[in-house]
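> my questions are about this predicted structure, shown below with the sequence.
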Amino acid sequence: MDQAIVVFGDLNLDTSVSIGQFPLHVGDTLFSFDGISDEIGGAAANVAVGLTALGHQVHFGSVVGQDRMAELVLQLAQAKGLATNCIRPDWPITSRTVVLIDADGNRQCINDPKAVHRYRYPEATLPALFAQSQWVYCSTQNWCRYVAQAAREAGRKVIVDVQALIDIDEYHRDFLQAASIVILSTEQLAMHSHEFMRRLWQQFEVEIVVATHGNHGATLGVRTTNIIEYEPAFELGPVVDKTGAGDAFCAGFIAGLASDLAPRQALSFGQYVAARKIAVKGATNGFPERTHVWQALAQLPK
């Protein structure tokens, strides 16, 4: 049974710029013909769009500014199928990101999060939002910190994507304490992913941990079975843009779990979605249809 999902967190205007290669050549003017585009972005927004594309109902809680850029962001969000009734225009200026993308799909993001450290989403509105689903994805921006804990106290399964974590630190501790499911990148991890998973199980009530290894695949740990297993990544063709690859994986993995897949099946689902998404420019573009994912995974060797 497909389940609705609450997604809570950041929403930006992403301006993507295609360049030849890194490091960027310094000069007065660089030309990028048909290489500059605007889309919505931010980890939570990327996950929300991905889940919507995969056929799930999404309730998206976020915040924008009171400027003209916010009008564009809301229009782009609606064009992606997102409901905007829980996106609050509480900031003076909408946050934005510039993404430089080279010919191999590598990217560098320059993010201006605006009022992110001073904001608090109104707590009185949270119960109605949480009532929409048993699943709550929460990004790890500072203003989302208490939202993750409130979702856990409301009895929801909280999913946090801590991405480039080095070790258990004070900034992320609140999110880890609230989480039922943790997704992280091993890019900067200070220890082997297996060791880190076991440390999370010792210190927190986390049920499932997924450690992604970029184009090398991902490792899944399930607390109830004490099983940790690795799966290689899918190689589905040329890489155009790696922006949002981790968010695409999150969307696919969550979509799998919310469709009653076992964690191991959801891992494959998420990896396939991410591999398809990076063949298209833009963090919120390139998500495959759910039926396509089912068909592709059904054809894999048993």
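It's in. These numbers come from a predicted model, not from an experiment.
> please count neighbours and contacts with C-alpha atoms only from this point.
Fine.
> what is the burial count for the residue nearest to residue 252 when sequence neighbours are not counted?
Spatially, and ignoring its direct neighbours in sequence, residue 252 is nearest to residue 270 (3.8 Å; CA to CA, 6 or more residues apart in numbering). Using other CA atoms under 10 Å, residue 270 has 24 other residues around it.
> if I pick residue 270, what's in contact with it?
248-256 (CA atoms under 8 Å, 6 or more residues apart in numbering).
> highest neighbour count among those?
Highest neighbour count within the contacts of residue 270, by other CA under 10 Å: residue 250, with 34 neighbours.
> just checking, that one touches residue 48?
No: the criterion here is CA atoms under 8 Å, and residue 250 misses it with residue 48 at 9.8 Å.
> presented hereafter is structure B, for comparison with structure A:
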Amino acid sequence: MSKFLVAGVTQIETIVRVDKVPVSYVPLTSANDSIFTAVGGDAYNESLALKWLGDDVTFMSIVGRNQDLGIINPPDRKVTLSTEYIVPQMNETPTEVVFYDKNRKQQIFEDIKDLRENTYDMSMVTPLVNSCDMMVLANANFCRPFALAAAEHNKPIAVNIRNYNPEKEKYNTDFLKPAKVLYFSDDTLTEDPYAFIDRMASTYGTEVIILGQGSEGLIIYDKTKDIRAHYKTVKTNEVVNTIGAGNALFACFLHYYMETGDSVNAIKNALLFASYKIGFMGTSNGFMTTEQVEQWRNLIWGIKMTPFEEHGN
């Protein structure tokens, strides 16, 4: 078990299943079990996944000042996130609507409200930094001081950059420079993926870079192991909804990477974790147990537990 301090966005998400993206105009579309609304957000989803895998998680976020924090932990969920460090100070909670179709195409509409103008009270953060093993950050404005705090206390940082935009790279340097692990999605990538990873690694000296490629799998780079490899997706479940799969993959990778230091085994476990996740509706549903991960990795790759893992160290 590792201790993670996770900071990032919490939002209300509405997910809509449609026949095809982009959506064609019709006055009314009526379809049963096609609209799902719940709490989401990259950092929220990652916190849930880490907690599900047995880690100690401190989740720090900001929401609307009138937001009922009871929605963070619906009664039918098996794990609970503490709301102690979720601060209701924004005018409203950020919201997002996602259209998705059977071909895994997505069209996202987001409204971050006054997120950019808000800051987090770092007096709550500083006492907790020393006790965590890693800080997992979103690249939101209010998370910038978290990166500084981690650097000051020599704590490793993992950052989910999500969609890469070359025009905004300069605004992300506060996260890119200190990060030990970076996660990107290739949804908006316009350059060769291997050239992109090489450029990121040489520019920022990052130890581990994961580039998610949707149905094509991913590319992982590990500076220490001198690895730059592509892995295809695996199948453990029928695809229902791929939204949130990247968050699940990133969180699972961090869980096993911090536990064993083995990036290859960690990414294989993460691929399994994400493949199971996409069989469920909602970004915060459908997480594998560690026992299920072990069973599937032995089935697909024949990877047995190491003595380190076997004794729970």
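That came in fine, so what should we check first? Since the structure is predicted, the reported quantities are computational estimates derived from the model, not experimental observations.
> please state their TM-score.
After superposition, the two chains reach a TM-score (TM-score structural alignment, normalised by the length of the first structure) of 0.91; 300 aligned residues with a CA RMSD of 2.1 Å.
> hmm, back to that, please settle this for me: is the residue nearest to residue 252 of the first structure part of a helix?
Yes: under DSSP: H, G, I helix; E, B strand; the rest coil, residue 270 of the first structure falls within a helix.
> next, the buried residues of stretch 262-272 of the first structure.
For stretch 262-272 of the first structure, the buried set under the neighbour-count rule, 16 or more other CA atoms under 10 Å, comprises 263-264, 266-272.
> distance from it to the middle of the chain?
Going by CA atoms, centre = their mean, to the nearest Å, the spacing between the C-alpha centre of stretch 262-272 of the first structure and its chain's C-alpha centre is 15 Å.
> check stretch 108-126 of the second structure too.
Counting by CA atoms, centre = their mean, stretch 108-126 of the second structure comes out at 17 Å from the chain centroid.
> ends of that stretch, how far apart?
Counting by CA to CA, to the nearest Å, you get 35 Å between the two ends of stretch 108-126 of the second structure.
> ok, stretch 111-118 of the second structure next?
Terminal residues of stretch 111-118 of the second structure are spaced 15 Å apart (CA to CA).
> now do it: everything it contacts.
90-96, 140-142.
> swap in 10 Å and give it another go.
The contact list for stretch 111-118 of the second structure, computed with CA atoms under 10 Å, 6 or more residues apart in numbering, reads 9-12, 62-64, 89-97, 140-142.
> in strands, which of those appear?
11-12, 62-64, 89-90, 95-97 (DSSP state E).
> can you put the residues you listed in TSV and add neighbour count and distance to residue 192 of the second structure?
Formatted as TSV, those follow (neighbours: other CA atoms under 10 Å; distance: CA to CA, whole Å):
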residue	neighbour count	distance to residue 192 of the second structure
11	25	32
12	19	34
62	25	36
63	24	37
64	20	40
89	18	41
90	19	39
95	18	32
96	18	29
97	16	30
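> nearest to residue 28 of the second structure among those?
residue 97 (17.5 Å; CA to CA).
> what ranges do the strands span in the stretch 201-302 of the first structure?
All strands of the stretch 201-302 of the first structure, identified by DSSP state E, counting those that start in this stretch, fall at 208-212, 218-222, 227-231.
> show me what the first one is packed against.
Same thing as strand 208-212 of the first structure. Using 3 or more CA pairs under 10 Å, 6 or more residues apart in numbering; DSSP states H and E, the elements in contact with strand 208-212 of the first structure are strand 157-164, strand 181-185, helix 193-203, strand 218-222, strand 227-231, helix 245-257, helix 263-277.
> how about a cut-off of 6 Å?
Under the contact criterion of 3 or more CA pairs under 6 Å, 6 or more residues apart in numbering; DSSP states H and E, strand 208-212 of the first structure touches strand 181-185, strand 218-222.
> to residue 164 of the first structure, which of those lies closest?
strand 181-185 (5.2 Å).
> average gap between the closest one and the second structure?
On superposition with the second structure, the mean distance recorded for strand 181-185 of the first structure (mean CA distance after the TM-score superposition for the first structure) is 1.2 Å.
> I'd say residue 160 of the first structure and residue 182 touch.
Yes: the pair residue 160 of the first structure / residue 182 is scored as a contact, 5.2 Å apart, by CA atoms under 6 Å.
> please tabulate the helices and strands packed on strand 208-212 of the first structure in TSV, including the columns mean neighbour count.
Listed next are those as TSV, based on neighbours: other CA atoms under 10 Å:
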stretch	mean neighbour count
strand 181-185	21
strand 218-222	22
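> could I get those strands in a markdown table, plus columns for distance to residue 235 of the first structure?
A markdown table is the format used below for those (distance: least, CA to CA, whole Å):
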| stretch | distance to residue 235 of the first structure |
| --- | --- |
| strand 181-185 | 19 |
| strand 218-222 | 13 |
